[in-house]
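Colleague: Give the three-dimensional model of this entry:
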Amino acid sequence: MVKVLASYQEEIANQEIPSGKKKVLLAGLKLFSKKGFHATTTAEIAHEAGVSEGTIYKYFKSKDDLLAKLLSPMLTEIKDNFFVQLDDYHDLTKLISFLVEDRIQFLLINFDFLKLFIQELLTDNKIIDLIKTEVTGKNGVFAYFDDLKKRFGEINSDLTSIQLLRIFISPIFTYVVQVKVFGINSQDKNADLALIKKQIYLGLTA
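Modeller: As a prediction, the model looks like this:
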């Protein structure tokens, strides 16, 4: 069974936090992903959540703080919890198969978060700095990819960490955009996924 985090909305809804805080988080995610962070006002968030603006500031120091509270847990899931699951795989083709199926489902389910993440990545230096830490830091994504080359002898040792990242991300991201942005659903999903897995394997081992 592919392990996929439930949609972020469901995760927030299931958290044991005050009702007002929960409503603000859900409203913030919806409006930020729809309109963009800078175009969304706290008044609009309060209206969407059915609370007063004062409720927002009761739980969050600022709109920036609300955004950080939305992004941080998901970044942790993507980097830490997901990579822990990959450690269970000792066959490269099985690892790739799990990664492709899990991440595609994760991104399709949490597409609102993905839009928000990309929007802020393109416009907010603070988010860029946060991503750099998660990717290039001591325990970041690059460090994991370096370990991946040591674990699997089939992977071309000449590939750099950023090249490995591109090989994994590009076909997965393109497929998600195909489905969620352009509304092009595959006539044969299994064949599409098999092709993506093959592309990644050939890219890693070329």
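Colleague: For the rest of this, base every contact and every neighbour count on C-alpha atoms.
Modeller: Fine.
Colleague: what comes up buried for the helix or strand residue 98 falls within?
Modeller: Per DSSP states H and E, residue 98 falls inside helix 92-109. For helix 92-109, the neighbour count (16 or more other C-alpha atoms under 10 Å) marks 92, 95-109 as buried.
Colleague: Another sequence for comparison is provided below:
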Amino acid sequence: MNRVFEDVDNWLNLKQMPKGKQKVIKAAMTLFSQYGYHATSTAMISEESQMSQATIFKYFESKEALLLVIIKPMIEHVLPTYGQDFVAEIKNNGGDLEELVHFMAYDRFYFLKQNKDAAMILITQVLNDDSTRNMLLEKIELFKKTFANELWSVLQDTDELRDDVTLEDFIHVFVGQIVFYFVQSQRLIVVDDEKIIEKQLDKIIQNVILAIRKQ
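Modeller: Now for the predicted structure:
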């Protein structure tokens, strides 16, 4: 089980739950990440968990309620826990703009890859569900000043950023390309060859640098 899912176990207090409820949640996490929320039926969750559908609805009034039990702790904990860790690593890494972007691109891509199932659930729901997207955006706003601005100040300190580039511009360029390649390489056309992954990440880094660095 990957790092985020290990933490999700703790966030959900799975050990305090009845065994049947634990099995339903773990089965749902696996299936939602593999097939998506809408394509996963309660019958599939029943088969994966080896719990009857009656048992599933005993614990959760609907499939949506089951999803929220999984999604809410991820949103509540992923940003503050892993976002602050990431900023601390960036500050310790130092270097010029290209070195920083290189570190960030590799670090965030492999974070997503290591936690592929949890990441896929979040990304899919954010793209397809307004309520999930709003929950995530609210959490981003709460923590924007605490670590996004700190991250931005590290990049600004290189004195290599274009004057007209904003934090929002950087997030749009950087996150958009990293997330798109993650979904493409880990779900659409699965890539296991590390050399191919690194070659594509290096291209993304150069695209980001061209978009934000002074000429």
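Colleague: After superposing, what score do the chains get?
Modeller: Aligned and superposed, the two chains score 0.74 in TM-score terms (TM-score structural alignment, normalised by the length of the first structure); 200 aligned residues with a C-alpha RMSD of 3.2 Å.
Colleague: sorry, back to before: what does the helix holding residue 98 of the first structure contact?
Modeller: Residues from elsewhere that reach helix 92-109 of the first structure (C-alpha atoms under 8 Å, 6 or more residues apart in numbering): 2-7, 86, 89, 114, 152, 172-173, 175-176, 180, 193, 196-197, 200-201.
Colleague: Pull out the buried members of those.
Modeller: Here, 16+ other C-alpha under 10 Å leaves 5, 7, 114, 172, 175, 176, 193, 196, 197, 200, 201 buried among those.
Colleague: In this structure the fourth one contacts residue 196, no?
Modeller: The one in question is residue 172 of the first structure. Yes. In this structure residue 172 of the first structure lies within contact range of residue 196 using C-alpha atoms under 8 Å: 7.2 Å.
Colleague: mean deviation of the helix or strand following the helix holding residue 98 of the first structure from the second structure?
Modeller: For helix 92-109 of the first structure, the following helix or strand on the C-terminal side (DSSP H and E) is helix 111-123. Once the two are superposed, helix 111-123 of the first structure sits an average of 3.1 Å from its aligned residues in the second structure (mean C-alpha distance after the TM-score superposition for the first structure).
Colleague: residues making contact with helix 111-123 of the first structure?
Modeller: In this structure, residues lying in contact with helix 111-123 of the first structure by C-alpha under 8 Å, 6+ apart are 8, 29-30, 32-34, 36-37, 71, 107, 127-128, 180.
Colleague: Turn these into CSV, columns for secondary structure.
Modeller: Below are the contacts of helix 111-123 of the first structure laid out as CSV (DSSP: H, G, I helix; E, B strand; the rest coil):
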residue, secondary structure
8, helix
29, helix
30, helix
32, helix
33, helix
34, helix
36, coil
37, coil
71, helix
107, helix
127, helix
128, helix
180, helix
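Colleague: For residue 159 of the first structure, state which of those is nearest.
Modeller: Set against residue 159 of the first structure, the nearest of the contacts of helix 111-123 of the first structure by C-alpha to C-alpha is residue 128 (24.1 Å).
Colleague: Please list all residues in contact with the closest one.
Modeller: 121, 122.
Colleague: got it, and residue 80 of the second structure?
Modeller: residue 143.
Colleague: Looks to me like it is in a helix.
Modeller: Yes. Per three-state DSSP, residue 80 of the second structure lies within a helix segment.
Colleague: what does it align to in the first structure?
Modeller: Alignment note (TM-score structural alignment): residue 80 of the second structure maps to residue 80 of the first structure.
Colleague: cool, and residue 111 of the second structure?
Modeller: Counting by TM-score structural alignment, residue 111 of the second structure corresponds to residue 106 in the first structure.
Colleague: what separates its match from residue 99 of the first structure, distance-wise?
Modeller: As for residue 106 of the first structure, its distance to residue 99 of the first structure is 10 Å (criterion: C-alpha to C-alpha, to the nearest Å).
Colleague: Also residue 9 of the first structure?
Modeller: 22 Å.
Colleague: Compute the first-to-last residue distance for stretch 181-190 of the second structure.
Modeller: 11 Å.
Colleague: distance between that stretch and the chain's centre?
Modeller: How far stretch 181-190 of the second structure lies from its chain's middle: 14 Å, per C-alpha atoms, centre = their mean, to the nearest Å.
Colleague: Helices of the first structure, start to end?
Modeller: 8-14, 19-35, 42-49, 53-59, 63-76, 82-86, 92-109, 111-123, 125-136, 141-151, 161-180, 189-205 (DSSP state H).
Colleague: ok, and for the third one, which residues are buried?
Modeller: What that stands for is helix 42-49 of the first structure. Here helix 42-49 of the first structure shows 42, 45, 46, 48, 49 as buried, counting by 16+ other C-alpha under 10 Å.
Colleague: Give me the mean deviation of it from the second structure.
Modeller: Helix 42-49 of the first structure sits 2.2 Å off on average (mean C-alpha distance after the TM-score superposition for the first structure).
Colleague: Would you mind pulling up the elements that that helix packs against?
Modeller: helix 19-35, helix 53-59 (3 or more C-alpha pairs under 8 Å, 6 or more residues apart in numbering; DSSP states H and E).
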